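Undergrad: This is a predicted model, with the sequence first.
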Amino acid sequence: MPDYRAYIVGTDGHFKSSEAIIADDDEKAVKIAQKLVDGHDVEVWQLDRKITVLPHKE
């Protein structure tokens, strides 16, 4: 099973925290990470490969 992480991005553009994501593929990892978008952007990574950036809605 691929190892994913969701990084919470602060208003200064730096990572504030991260969450491990257990998912079978990129699509499932992104769906899980979308639940973490709450007033801040979230970047989804698999090891050193950036999957996507999920922007917050103002």
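TA: Structure received. Just so we're clear, the structure is a prediction, and the values are computed from it rather than from any experiment.

Undergrad: For the rest of this, base every contact and every neighbour count on C-alpha atoms.
TA: Will do.

Undergrad: Please, where are all the helices along the chain?
TA: 26-34 (DSSP state H).

Undergrad: Below is structure B, check it against A:
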Amino acid sequence: MPEYRVYAIGEDGNISLRLDLMCANDDAAKERAKVLADDRVIELWQFGRKIGTFKPDPLKNERVAGWLKGELRPPK
């Protein structure tokens, strides 16, 4: 199974966290990396090959924050 590395990029542009992943292929690794991009920028690499950059969805974060504050109601 191919080995991948996920890097969380901090606000200062430096790596703040590294995770090693074992995934069947690039598509599976991308799906796992997207989940990690919930609140931070994520870069996915396989050795020296950059596969992609995944950014948080700002609208999703605003909706969740609104629900937590009681400003928005979840859809019924």
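TA: Done, it's in. These numbers were taken from a predicted model, which means no experiment stands behind them.

Undergrad: from memory residue 44 of structure 2 sits against residue 37, does it?
TA: No - counting by C-alpha atoms under 8 Å, residue 44 of structure 2 does not reach residue 37; the two are 10.6 Å apart.

Undergrad: the more surrounded of the two?
TA: The residue with more neighbours, out of residue 44 of structure 2 and residue 37, is residue 44; 26 against 18, by other C-alpha atoms under 10 Å.

Undergrad: Now the more buried one. Nearest residue, chain neighbours left out?
TA: residue 6 (4.7 Å; C-alpha to C-alpha, 6 or more residues apart in numbering).

Undergrad: ok, which stretches of structure 2 are strands?
TA: With strands called from DSSP state E, structure 2 shows them at 3-9, 15-22, 41-46, 49-54.

Undergrad: Out of these, which is closest to residue 68 of structure 2?
TA: Closest of the strands of structure 2 to residue 68 of structure 2 is strand 41-46, at 22.6 Å (criterion: C-alpha to C-alpha).

Undergrad: Many thanks, we can stop here.
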